[in-house]
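Predicted model, plus sequence, below.
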Amino acid sequence: MQVVLACTGAAGMVLAGQATAQIRPASPKGDVLEHRVTTGDTLEQLAARYLGDHTRWTALQSHNRVQDPLRLRPGSMLEIPTRLLRAAAASVEFVQGDVRSTRSLNHLADTQAAASPAADSQPVQKGQLLQEGDSLKVPANGFVSVRLADGSLVRVQSESDVQLRQMRRKGRAGSLQSVLDLREGGVEASVTQQAQSERERRFEIRTPAASTSVRGTQFLVLTDAQGQTAAAVDEGSVAVQSGQPSTLLKPGQGVAVSADGRLGKATKMLPAPDITFWPALAEDASWVSLPLPTMAGAVRYQIQLAEQKDAKKDLNQVVRGGIFQQSPARLTGVADGDYLVSIRAIDANGIPGARSTHNLRVKATPVPPLYESPEPDAVVGLGQRGLECTKVNQASAYRIQVAPAGSDFAQPLIDANLLQDCSLAAQTLAQLPVGNYLWRAASIRTLADGKLDPGPFAPAQRMKLAEAPRSPELQLDGAAGEGSRNIRWAGEEGHRYHIVVAQDAGFAQPVVDTWLTEPQWATQNLAPGHYYLQMQVEDRNGLRSNFTPARQFQTGNWVTTGDGQTLSSGDGVRLMRQ
């Protein structure tokens, strides 16, 4: 069906459908239907047909100033004010976010919304009935689907301000007359096809710059804070007129209207973006991250994420969305579930292009643990360290996998499941040969029905397994009874040595704790006495050996007997040579 865009003056433009009863909006008397009189027409018949009540013929007589209601001149034009039609209602099919509704008090269909006082806003609920004059304000990441009385569906997008300016029905059950004022944001409409006998049906979306009126089609209208409007047609055809001549919009075409009402040329919509590279699974609890495609002519992209709880593949339950310029597009706060993602490219004139859709599953909970030890790219000594990660409040168990570097964990070398602690013992890790590896961890929760629900793995972390250096054999210099002067051991180039000395075997209070680069250490700075020493080696990879067993030594030039016993004075003090 062809529709026409007719200028309404300074207030904007109107798309009007060709029908038996012509629609003439925004006249000084208000919106009206125009009926061309045929032989046999009477005001009583027309009141029954349009107003659903034959007794209201006097209202038509008064509006049209008809002198003789029994004598209507064939070919003449009568006006039926839409405010006289029966009121209709709409219902909320789906709502996301803190969408608020405001009901205008004493609303008249032919009165601008600004002239009507408004009640306090209320949160919108699914199943709620909406009346003529109701306004909807949709916040960021909000969305609402409204089903009109004729089955048409209006999907109001995030950051939008819409008023149901007119909702009237012709006759008792005739065609619907609907007008929506889109003050800011976006509206996508799927308008049901009407029978031939109901061609007077009107569906119109007005913006500060333009108004679209169609039936049996799907289209999108966007308007920004500056008042510029863009429309794009997915199905059906639209004739756009602002003065002369008119421009026909076919499926796949769009048009832009400037804030001052200047109508652009019909433009081919940008093609549907190629998103075959998008992931099928999102596992990040922070956001759903979608890389933007690169398209000639595209300056930004509109993305919507809709719940898919059944086999239907539609966008009637959008839970996240927005306009994005920088890649990647990130949608936050998305719960686990199955979704349909929609993307349209938008050109420099603000005209949205054809839509691509993509099936996406989100499984981000329970969240994976964080890594504690070892640090990224660490070198781990076999048998010295295991793998440690944080606990997660929701988790009842954990899973840790280890795989060769560069693999995809299709065949992990270690797959430890249902771990009570988020850790893998050093002995288990020591079963692997030296080499480069990846490891990752996941949380597992227990649902109310007792079933286990595994969450996603954290991003894999790299590590290197290597042989740890061995503890050296210590050599204590010095003759018996003279006290050790130097301690030596076999060393290697590039090694460092950790010396710890204490007067107790438990090393509770070390008197020496130092690192050396040479494989020897002198004791001459120690006070005379008995001491304990332990040491560990650090190799070029930063791996450290275990500490050596504690070795006891003494310092000082003591007086000894022939068999090596230290002599003491009468008060028990050991004697030292001068």
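Here it is on my side, so go on.

From now on I want contacts and neighbour counts done on CA atoms only, so please keep to that.
OK.

Show me what the biggest strand by length in the chain is packed up against.
The residue-count maximum for a strand in the chain (DSSP state E) belongs to strand 176-190. Strand 176-190 sits against strand 153-156, strand 160-169, strand 202-206, strand 218-223, with contacts defined as 3 or more Cα pairs under 8 Å, 6 or more residues apart in numbering; DSSP states H and E.

Identify each buried residue in the last one, please.
So that's strand 218-223. Residues 218-223 are the ones in strand 218-223 that count as buried (16 or more other Cα atoms under 10 Å).

got those as a markdown table, with distance to Ala345 columns?
A markdown table is the format used below for those (distance: Cα to Cα, whole Å):
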| residue | distance to Ala345 |
| --- | --- |
| Gln218 | 17 |
| Phe219 | 15 |
| Leu220 | 13 |
| Val221 | 14 |
| Leu222 | 13 |
| Thr223 | 16 |
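
Farthest pair within the residues you listed?
Considering Cα to Cα, no two members of the buried residues of strand 218-223 lie farther apart than Gln218 and Thr223, which are separated by 17.2 Å.

And the contacts of stretch 35-50?
20-22, 53-58, 60-61, 69-80, 85, 170-171, 174 (Cα atoms under 8 Å, 6 or more residues apart in numbering).

one more structure, for comparison:
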Amino acid sequence: MPGRVTLSVALSGPAPAGSAALADPAAVPRSTRRAPARSPLARAAACALALGLLPAAGRAEARKPNPQAMEMAVYVTQPGDSLYDIATRYLRNPADWTRVARLNRVSAPRRLQPGTSLRLPVALLRQDHLTARVIATSGPASHAFGKEPMLPLVVGGTLVEGDRVQTGENGFATLELADGSHIVIPPGASLDLATLRQTALTGSTDRVVNLHRGQVNTEVTKATRKDDRFQIRSPSVVAGVRGTSFRVNYDGDKGSTAVEVIEGAVGVDAASRAPAASVAPAPGTPLAASTQLVVARHGSLTLAGGAVGAPVALLDAPDLRNPGKVQDDETVAFDLAPITGAHRYHVQIGRDAGLLDLIRDTRSDGPHVAIGALDDGTYFARFSAIDEHGLEGMPSTYAVQRRRLALGASAGRVEGTRDYEFRWFVDQRSAGSTRFRFVLATSEDLRAPLVDRTDITNGEAVVTDLPKGVYYWTVIAEQFDGGKYFQKASPVQSFRLEW
């Protein structure tokens, strides 16, 4: 019929070398020659197009190919393959074998020549659902599928596409994806696992996380296929990567989104509230095509209703003062070297060096940061500085030894004698025996001590016939445990003798 448009041919282009040739149409099964049913509206549009009733621009638009429909995956046939088997293995709808047959001009779908290259439209390929595994959780952290009630997250649990995850105050969770990528969720965050899929035949993955509130830290395994996609979407931006370490923080009160890149690069684009008008990049879109390309040690801040923020340099990682100090006080606290331009400081504590198993998250207006009480053990602390715009800078990580050892000491004259008695005690929560060192001097810096006695096993010492004067003293508790040496000194105290 004059003016008839064969869409499958127009979209696919010429068949590649090595593809099967089209034989007599009579040899093609009847089902492959039956035109697909069309709606009345589609039939009316086709008639109008054939009769020239649509304007030229409309006809050009009708002929314009869908870019996604042009994407092809190539399958090389194996001995014993039939087109029906291939369609069952790889297509969303096995009945679409007819479209593949027309596209590749296959005349004998049951008898495919081994080594033949078949083109399969990516849009027809089946997408299998992936899962995320909970590898760490602490404090209030919960999940739910769709609109179901929230349930506590459990280590070893499995999450799927459509799951919601929330963390409360001092709540943490870490998810691991199939390729080893990690999503670390600090306190006060809310997100959806919007897409977790893998395309059959190509193996490309599509992972999309919708961030509704708070922050996520991600370590994304480097993409191995051009169509692999990993995106964090907030209401204002879309951050896409192909293997990197970065943070996304959405402030729901201000409507702003901060993207901070630690390693690699992140493409940042504006997000649309209307799904149909979304400008989020499709799988396979190069990062360089993004509105803003943010590289390592840089960040982007997008304000509510504004354009995607241009990249700016992040603050340097702060240094920890006295990094070898054992945290033996009741409250764990750190002193950081001040960073120029810092308005706040951020400290996170985890049980592992990668800080995937987080247990504390604290911010402070100054470089002295108090964490609170912690059980004894070895931890890892991550420190960063926050600039005036709220962008968090580069992190530094230190191992921290926590060993509570409360040491009390007192001294006094023994009535009726010229003896002066010193007593001390430890509130010991850790295993291991304790020995003490007692130091007495006439100077506050304890130089040239009058008494320096070590290896004391009890909790007292008596000094006799001290002359008049001012004296200074301290006691040091020493422990060996697990091959490690620990010590804690009491504050230097003083007393005056007037015999």
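Nice, I can see it. What you see is a predicted model; the values in this text were computed from it and never measured.

before we move on, back to that, equivalent range in the second structure for the longest strand of the first structure?
Residues 205-219 of the second structure are where strand 176-190 of the first structure aligns, taking TM-score structural alignment as the criterion.

and that stretch, how far from the first structure on average?
After superposition onto the first structure, the mean distance of stretch 205-219 of the second structure to its aligned counterpart is 1.6 Å, using mean Cα distance after the TM-score superposition for the first structure.

Could you pull out the helices in the second structure for me?
Taking DSSP state H to define them, one finds helices in the second structure at 7-12, 30-33, 40-50, 56-63, 67-70, 83-90, 97-104.

which of the residues in the first one are buried?
Yep, that's helix 7-12 of the second structure we're talking about. 11-12.

so it matches what in the first structure?
Under TM-score structural alignment, helix 7-12 of the second structure has no counterpart anywhere in the first structure.

Show me what that helix is packed against.
Packed against helix 7-12 of the second structure by the contact rule (3+ Cα pairs under 8 Å, 6+ apart) you find helix 67-70, helix 97-104.

tally of neighbours for Glu478 of the second structure?
19 (other Cα atoms under 10 Å).

didn't it look like it was pressed against Gln428?
No: using Cα atoms under 8 Å as the test, Glu478 of the second structure is too far from Gln428 to be in contact (11.5 Å).

can you tell me what part of the first structure stretch 338-351 of the second structure aligns to?
Going by TM-score structural alignment, stretch 338-351 of the second structure sits over residues 294-307 in the first structure.

winner for burial among the helices of the second structure?
The highest average neighbour count among the helices of the second structure, using mean count of other Cα atoms under 10 Å, belongs to helix 97-104 at a mean of 21.

list the contacts for Arg168 of the first structure?
Residues in contact with Arg168 of the first structure (Cα under 8 Å, 6+ apart) are 82-83, 85-88, 176-178.

With Phe143 of the first structure instead?
94-97, 99, 155-158, 317-320.

in stretch 289-307 of the second structure, what's buried?
Under the neighbour-count criterion of 16+ other Cα under 10 Å, stretch 289-307 of the second structure has 290, 292-304 buried.

Not counting its own residues, what contacts that stretch?
Residues from elsewhere that reach stretch 289-307 of the second structure, judged by Cα under 8 Å, 6+ apart: 236-237, 254-270, 281, 287, 308-314, 389, 391, 393-394.

Now do the most centrally placed residue in the second structure against Ser443 of the second structure, distance only.
Residue closest to the mean C-alpha point of the second structure, counted by Cα atoms, centre = their mean, is Thr218 at 2.0 Å. If you measure Thr218 of the second structure against Ser443 of the second structure using Cα to Cα, to the nearest Å, the figure is 54 Å.

Show me what Arg215 of the first structure aligns to in the second structure.
The alignment partner of Arg215 of the first structure in the second structure, by TM-score structural alignment, is Arg242.
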